[in-house]
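Novice: Build the 3D model from these lines:
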Amino acid sequence: MTLKGKTIVLGVCGGIAAYKAAALCSKLVQAGAEVHVIMTASAIKFIAPLTFQTLSRNHVTVDTFAEMDPSVVTHIHLADHADLIIIAPATANMIAKMAYGLADDMLSTTLLAAEAPIMVAPAMNVHMYAHPAVVQNMGILRARGVRFIEPGEGQLACGYVGKGRLAEPEEIVAIIEAKFAENKPLKGRKILVTAGGTKERLDPVRYMTNDSSGKMGFAIAEAAKEMGAEVTVVYGATTVEPPQGVELISIESANDMLNAVLSKLPQMDIVIKAAAVADYRAEEISPHKIKKTDERLTITFVKNIDILQTIGKQKTHQFVVGFAAETENLEAHAISKLKSKNCDLVVANDVTQTGAGFGTDTNIIRIYDRSGLVVALPLMDKKAAAKHLLTLIAERTAAPGSDE
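Specialist: Predicted structure coming up:
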């Protein structure tokens, strides 16, 4: 299951080699990948969508306007969730569309929205493959980072003998597996991430919490896993599902989180505390529902143990990253937090900025160390921000003389 946890979008274009794409789909699924197939209108002339639906166990998309799930825009949803997009077979027509940014069908539209790596496995007549226009278009795409899987040589369906046969499915899968084995700067590292908000009980039906969604912490955990780390996530109240392929520890209160984190701390290399933890808790939790009686209700709160500060005091070799959600004096508060809690980095954001508050899919972060600002990132998707942060952590925690 070498591709377990990976989401791969398989684009199938109209050519006789489309039958090989069925074998490719099957092998990707067998390797553990979640495969979503997009077919062009020409492709369904050669092979039925039902074949790919049966092999992938997912709906096959052909028509841009045939939206099956009203809660999402399908081409954006597929693009956002793909770890890789592979076009096999890729026709000269689709390569030209990609080179010039055309978007007149589901596949080309999804490609324009994608930020995931893209691989292209061409299949066409030998003279088409060597045509200057096709060669130029492939050159344009290579310059943009698109990776081509060279076609094989042999007897082509048109009767010619030469280069133009779609690479064998086994070869394509091997290249994809090698791709995911590359660029693992956190391989072998054990990372603990905290995420979400905590709940402090007032009585059996009421509690105090905050607006944290858990999205940033989960994005960090997912990106760390993709970068090769062994990830543990301690999480509280969230509005999204936790990532797969990581150790999950669900908690409720700040004290629960403290105990879970400290039990794991000695085993960890890196700790990233992205959770929004309550600073105070009720001194006494009512065993019964508090009834509405007087005009005023007075509850005494006591301070929770500061988890980040405790980690800072107890750490031995761990690289510790804190988060600071601020509404004013961002830099001053971030650096003060970093020093007082013995962090190696602090990630700060001004939650009053549009796109940087709780519950959003984006963030605007600034990363600080003891010398001050390290990097200021513009508005971006939380997964992208997480990758920037983790790349910096990987660089700062690489052993001297290592090749990381």
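
Novice: CA atoms for contacts and neighbours, from now on please.
Specialist: Fine.

Novice: Help me confirm that Ala90 comes into contact with Met119.
Specialist: No: using Cα atoms under 8 Å, Ala90 is not in contact with Met119, being 9.7 Å away.

Novice: Pull the distance from stretch 329-345 to the chain's centre.
Specialist: Stretch 329-345 sits 27 Å away from the centroid of its parent chain (Cα atoms, centre = their mean, to the nearest Å).

Novice: Could I get the buried residue list for that stretch?
Specialist: Under the neighbour-count criterion of 16 or more other Cα atoms under 10 Å, stretch 329-345 has Leu330, Glu331, Ala334, Ile335, Lys337, Leu338, Lys339, Lys341, Asn342, Cys343, Asp344, Leu345 buried.

Novice: Proceed likewise with the subsequent sequence, for comparison:
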Amino acid sequence: MLASKRILLIIGGGIAAFKTLDLIRRLRERGAQVTPVLTRAGAEFVTPLSVSALAGRKVFCDLFDLTDEAEMGHIELSRSADLIVVAPGTADLMAKMAVGQADDLASTLLLATDTAVLVAPAMNVRMWQHAATQRNIAMLKADGIGFVGPNGGDMACGEHGPGRMAEVPEVIAAIESALSSGPLQGRRVVVTSGPTHEPIDPVRYIANRSSGAQGTAIARALASLGAEVVFVTGPATVPPPDGVEVVRVETAREMLAAVDAALPAEVVICAAAVADWHVASATDRKMKKTEGGMPALEFAENPDILATVSSRGADRPGLVVGFAAETHDVVGHATAKRARKGCDWILANDVSHATGIMGGTENAVTLITEDGAETWPRMGKADVARQLADRIARVLA
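Specialist: Model (predicted):
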């Protein structure tokens, strides 16, 4: 897929720059041509010699290098690639991109290009969560910039949370997706997946048995057709797919907020098993046993994500797809749910214990649309996902 593809790799200044050495190696193994641009800050973490040796090409560093400008000006350099990858994408680089600043070679290339751009952010968790960074990201997404990551975890600074650069296989998968010429190329799709955890106290929560396998398979199938996928996942047991933007949440209210933040999109697929209620009486201290008996839990209704997205009026996605996990009268309940929620399609499945579907590897669904019900044979969840993705591609064609 990457054979003879030309990648312009801009290496920002962060400790995650060390990952770009492996990224270059793996891209070249797949036949890609990598032209590296090393920022002044990036050169504090990886050397031009190391980058050049792995890329097999000269490293570009200076905006005002007379030799480089004579041989290949920065305008030509910015437009001779099939894709520009910014890794690591620091807060500083993304801020420059958002406001159109061009005071060094990297930012000038990014402003002068008409080539697609993919950013792999990496920074301290507080910097990532800062309102200014989130504003910049929203602006860049609105401008059509693609993102992969960041991931959560331990940081070099000793803190923990979102901000780690996506791992190299994830970045490569995102590059392959960005360069894909599939039928969903350029289409933005939001997929929700997994369960939600509704806290009772700091150590207890209410959940369900969803593994997230079906939502993960759907996101992967859509990405393989070239879609730009935002994957909003609860605490699932199945890891998220590579090549998609992953947003991790815990509760139903967090999931709705994440979906809102990911819009606008052409398609929203609500595959998550969202809890209908949360504990209104949840406490920030662990509940203790008392001689008075069991504590009383008061519940409140969670927001209905599928119905909320379906009722957005002028801002509504063109196609909204929901799931109906039922244990009896599956088609009847799902048909009524489609009408009640106002979505376009419902995929109904029987999740009673005897079917082994909830948490299993197979699924048996009935697709319900305005034209009626279409029952699909039982098959692997990956096969269900591919069939659904192909159907979406045909509808959007």
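
Novice: Out of the buried residues of stretch 329-345 of the first structure, list just those in strands.
Specialist: Among those, the ones falling in strands (DSSP state E) are Leu345.

Novice: If we only consider the buried residues of stretch 329-345 of the first structure, which is nearest to Arg142 of the first structure?
Specialist: When these are ranked by distance to Arg142 of the first structure (Cα to Cα), Leu345 comes first, at 36.4 Å.

Novice: ok, now how distant is that closest one from Glu328 of the first structure?
Specialist: 19 Å (Cα to Cα, to the nearest Å).

Novice: try His77 of the first structure
Specialist: Counting by Cα to Cα, the gap from His77 of the first structure to Glu328 of the first structure is 35 Å.

Novice: The residue mapped onto Thr237 of the second structure from the first structure: neighbouring residues, count only.
Specialist: Using TM-score structural alignment, the equivalent of Thr237 of the second structure in the first structure is Thr239. Neighbourhood size, Thr239 of the first structure [other Cα atoms under 10 Å]: 13.

Novice: so Thr239 of the first structure makes contact with Ser213?
Specialist: Yes: assessed by Cα under 8 Å, Thr239 of the first structure is found in contact with Ser213 at 5.0 Å.

Novice: Common neighbours of the two, please.
Specialist: Gly359 (Cα atoms under 8 Å, 6 or more residues apart in numbering).

Novice: Give the closest residue to Gly359 of the first structure in space, chain neighbours not counted.
Specialist: Ser213 (5.0 Å; Cα to Cα, 6 or more residues apart in numbering).

Novice: for Leu377 of the first structure, same thing?
Specialist: Spatial nearest neighbour of Leu377 of the first structure, chain neighbours left out: Ile365 (5.5 Å); criterion: Cα to Cα, 6+ apart.

Novice: what residues are up against the one you found?
Specialist: Neighbouring residues of Ile365 of the first structure by Cα under 8 Å, 6+ apart: Val347, Ala348, Asn349, Asp350, Ala356, Ala376, Leu377, Pro378, Leu379, Ala385.

Novice: hmm, 7 Å instead?
Specialist: Val347, Ala348, Asn349, Ala376, Leu377 (Cα atoms under 7 Å, 6 or more residues apart in numbering).

Novice: ditto for Asp383 of the second structure
Specialist: So Asp383 of the second structure contacts nothing (Cα under 7 Å, 6+ apart).

Novice: Distance-wise, check it relative to Gly226 of the second structure.
Specialist: Following Cα to Cα, the distance that separates Asp383 of the second structure from Gly226 of the second structure is 17 Å.
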